[in-house]
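Colleague: Okay, structure incoming, though there's no sequence with it:
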């Protein structure tokens, strides 16, 4: 744009300079010509006055001497008056007298330009260089008697040195003026060019920024001419583009947010088989990154062969395909695949959309539900069968034997109690899992709370000669539902007593936690969690069973659990109650040494 401004300025200056130069040349030549014409007219008037005041050959003047002497004397006399060179020429061109030279030595002037014109028109003029005087002279000749060339001619010659000096001064002034005008014209032209090009530069710069997707570019419009209207139009276009691109970006961000936060994996494949879209969930399910696969063919993805066949079938037949496939990479999971054809403008095939839904948890829940129903049926069937069998035995005649009757009735009672506990635990677990158990949180002073709970379990421990101990730091508090927290602790203490041989030990320890680490001293107000640890010296739990001990009806030793009257739902209930308190429960166990259940609860709910 600077070069354009320079060229525009140069063109304007050149145009102005040439115009002024041409006008100066015309004016100078016109002035020179007018000056020469004025001199010529003045010389003609002087010659006519001379002719009126002097006698010509053939008059009385011949008495004064020879014609040469007479005319030469007259010429020299007239030169003093006219300050011009005076020459008298006969009709045949012979010089009769001259104010500056001897006429006898001068050439015939019949062919001189001014004499030829005077012979033709009565007045003749010529400008030529005089070798005698070595300067330019203006020669003007007039017939002595108009219409009679043979009468002779009078000629005045005037030096043009004054005219040329005057013209030199005029040209000098013209050149100086022209230079000043050039400078002024250059400044004015540059300012005008800047006024024209600066808005264009701003418009060009703004257009380049818009081209680079900088839609905040604007032109500072000050003029109200065509360029100003162009700038306003560019600003309006940029504002419209900015609004549209903002909306597009918002829509893209919303779409990306939706795709990235979907629980289902989405993969879009065009008609050529190239992957054009992969969301975050699909990356997790398929085990590769979108940056690696977008734009590449689906066959390049390192996935199992069944998925490739499903995509190929969808691209070929352009029909909805649904399959369930077990994936083993990056981890084992069951996926529900829906392959949906995409049609653009209602008819043109654009590719397929692959929707991946992880149904592993759903199938696992279905399996757990089936197992739960089977376990409940089995657990209910066992006591019912026992009650029915012993009742039938009594009805068939055993009732007459008092000892058998008492033994059978005791068994029927025990099985009924077991059935009642089982039904109660099932209902309790159902309420807890459905979040229909309202918890009443209140501050609990842990030393007294643990002491009362241990006191309740002391008699049961004493029957097996088990040492039941507690260690609680004084001043510890926690916000919890007291009844549910006692149910958690009593259940775990009961399990410890049940699975610990006679003469063993069961202990409960409560301590504060700061940043997940045990701290000493309950008077420290900065602890944010408390940890309840219940340990026993029982039979322990095998390592392979540890991940499943909190499942419903899961038993490590099924025979012993049934003999002890357990329902298999206690630990599952404990886990759900702990989670309702926003806490965590874990277990550490070694076979033959014992187990430790660790509960971490927040101090403030």
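Modeller: Arrived safely. Since we're looking at a predicted model, the values are computed, not measured.

Colleague: drop to CA atoms for contacts and neighbour counts, all remaining ones
Modeller: Noted.

Colleague: Mind listing residues that contact the helix or strand harbouring residue 140?
Modeller: Assigned by DSSP states H and E, residue 140 falls within strand 135-145. Applying CA atoms under 8 Å, 6 or more residues apart in numbering, the contact partners of strand 135-145 are 40, 43-44, 47, 51, 114-115, 118-119, 122-130, 149, 151-161.

Colleague: redo that, cut-off 7 Å
Modeller: With contact meaning CA atoms under 7 Å, 6 or more residues apart in numbering, strand 135-145 is reached by 40, 51, 114-115, 118, 122-130, 149, 151-160.

Colleague: One more to weigh against that first structure:
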């Protein structure tokens, strides 16, 4: 591009120089031709006047001498146009000359001229005719002619001189043209290099062009545009950064589809919903990425109606999710660049909480209604007359008292669980001896274990350090676990309490292992939910509220620990309590 532009400018200079030289040559040749022709005409006319002063007979006898002295051809013509004498040609071979333009003009005006090609001499000649008069009128004509070859020779000499002059002047002229071309092209090259750098994304620096002409004004305009461009790019980067930060911090999943229906971009929220990296779904269709026919139908409905669509979708996968998806257009884009925005709000937890709330209300209602029904029924029976039978009344009152105690335990457990979940339980964490904790809890379950002839064993591995716990809550946790172990272990079974240290993670682990009925593997993940029982009939028969393990789970979490359950159906269950080391 550089060479082509430079050569074009240089050739333009050379063309202008050559064109000027050609115009000068044409004008000069024309002017020289006119001057030379005029001089020849005036000379011939002057010579013709001098010759006409002599008698025709004298002219005829001395015509060659006159022609030699005049340096021209001399022709004597009579009044009728006949040639009387000619200095070059035999008159017998010449025709009548009355119709010659110069003779006709001389007959009318006294003198005439003409430039034409001579049919006799085969050459371009200038003819001048002069009418010779006497008393009776025109006596004849004296015609002088001269070849115009010398005019052409003068023009050719002028051309030779001009060519030599142009030849001598061409080299310095070309050097000047080269210098001026380089001077003109230098700012153009700087502008080109600067704009190419901008095209590559390099916006640093400023265009410096030392010129006050249009190129300098162009450079100032480019600098102004680049500065505006820098500000807009900076603003765009800032806005993009804000948008990316907002999208990254959003819990909701965001997906943008291009005009072809392919996933163009997404945020981190969608990764947690799909449990896949964003790069794995980019470039795919919605159906390929989400594998959901319901979502595809919602998208097709949006494309038909071109109205925002809000729909609840169930997504299958490793962890099935329920999401509210909002599908809408992205506004403000150029024509032909339609993009679609899908915003996914994961409502799985809300749905679970709603289900838990529903189950909780149903379970609480059922748990309260059962003892209340018994209490009301026995009271009504007593009021109806059974009170008079002391033995029956005593039996009914014991049943009423047992159901009242069951209601009281249920209310106490609900209040405890609610207090823990609302963080209203103030734990007084302190170093606590494991031996002291065990000695405090074991007597509380020994009587119930003795009734079922269940052996209670304690195995402590080495010197176990203390735990960081609230004394009363730690007692409550261990007692609930031991109570469940005794309750669900058949007669003559065994409940063993292990204590060990997990030095790798600074845990002190209390394990309660029983030889009870065990728990099916599919039910283990749900243990710790409110009112969840593996065997509801047996649990109610044994007086359980279904809240014991839920309280244990939440209390362990409040201590910064955890509860783990392992079980083999028909062989027994192991509950592990992880306390922080003191």
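Modeller: Great, that's in hand. Being a predicted model, the structure only gives us computed values, none of them experimental.

Colleague: so the helix or strand that the strand holding residue 140 of the first structure is followed by matches what in the second structure?
Modeller: The first helix or strand that comes after strand 135-145 of the first structure along the chain, using DSSP H and E, is strand 148-159. Using TM-score structural alignment, none of the residues of the second structure align to strand 148-159 of the first structure.

Colleague: which residues touch strand 148-159 of the first structure?
Modeller: Counting by CA under 7 Å, 6+ apart, 43, 84-92, 119, 136-145 sit against strand 148-159 of the first structure.

Colleague: mind listing what's buried in the strand holding residue 140 of the first structure?
Modeller: Using 16 or more other CA atoms under 10 Å as the test for burial, strand 135-145 of the first structure gives 136, 137, 138, 139, 140, 141, 142, 143, 144.

Colleague: again, but for stretch 9-26 of the first structure
Modeller: Result for stretch 9-26 of the first structure [16+ other CA under 10 Å]: buried residues 9, 10, 12, 13, 16, 17, 20, 24.

Colleague: Between those residues, which sits nearest residue 275 of the first structure?
Modeller: Closest approach between those and residue 275 of the first structure, by CA to CA: residue 9, at 57.6 Å.

Colleague: so what's the closest one up against?
Modeller: Contacts for residue 9 of the first structure (CA under 7 Å, 6+ apart) come out as 186, 189, 190, 193.

Colleague: Just the ones of those residues in helices?
Modeller: 186, 189, 190, 193 (DSSP state H).

Colleague: What's the match for residue 369 of the first structure in the second structure?
Modeller: Using TM-score structural alignment, residue 369 of the first structure lines up with residue 357 in the second structure.

Colleague: Next one: residue 599 of the first structure relative to residue 469 of the first structure, how far apart?
Modeller: 18 Å (CA to CA, to the nearest Å).

Colleague: Could you do residue 27 of the first structure as well?
Modeller: Residue 27 of the first structure is 130 Å from residue 469 of the first structure, by CA to CA.

Colleague: Okay, helices next: where are they in the stretch 501-605 of the first structure?
Modeller: 558-563, 570-580 (DSSP state H, counting those that start in this stretch).

Colleague: from the ones in helices among the contacts of residue 9 of the first structure, which two are the most distant?
Modeller: Maximum pairwise distance among these (CA to CA): 9.9 Å, between 186 and 193.

Colleague: Which among the contacts of strand 135-145 of the first structure count as buried?
Modeller: Of those, these count as buried by 16+ other CA under 10 Å: 40, 51, 114-115, 118, 122-127, 149, 151-160.
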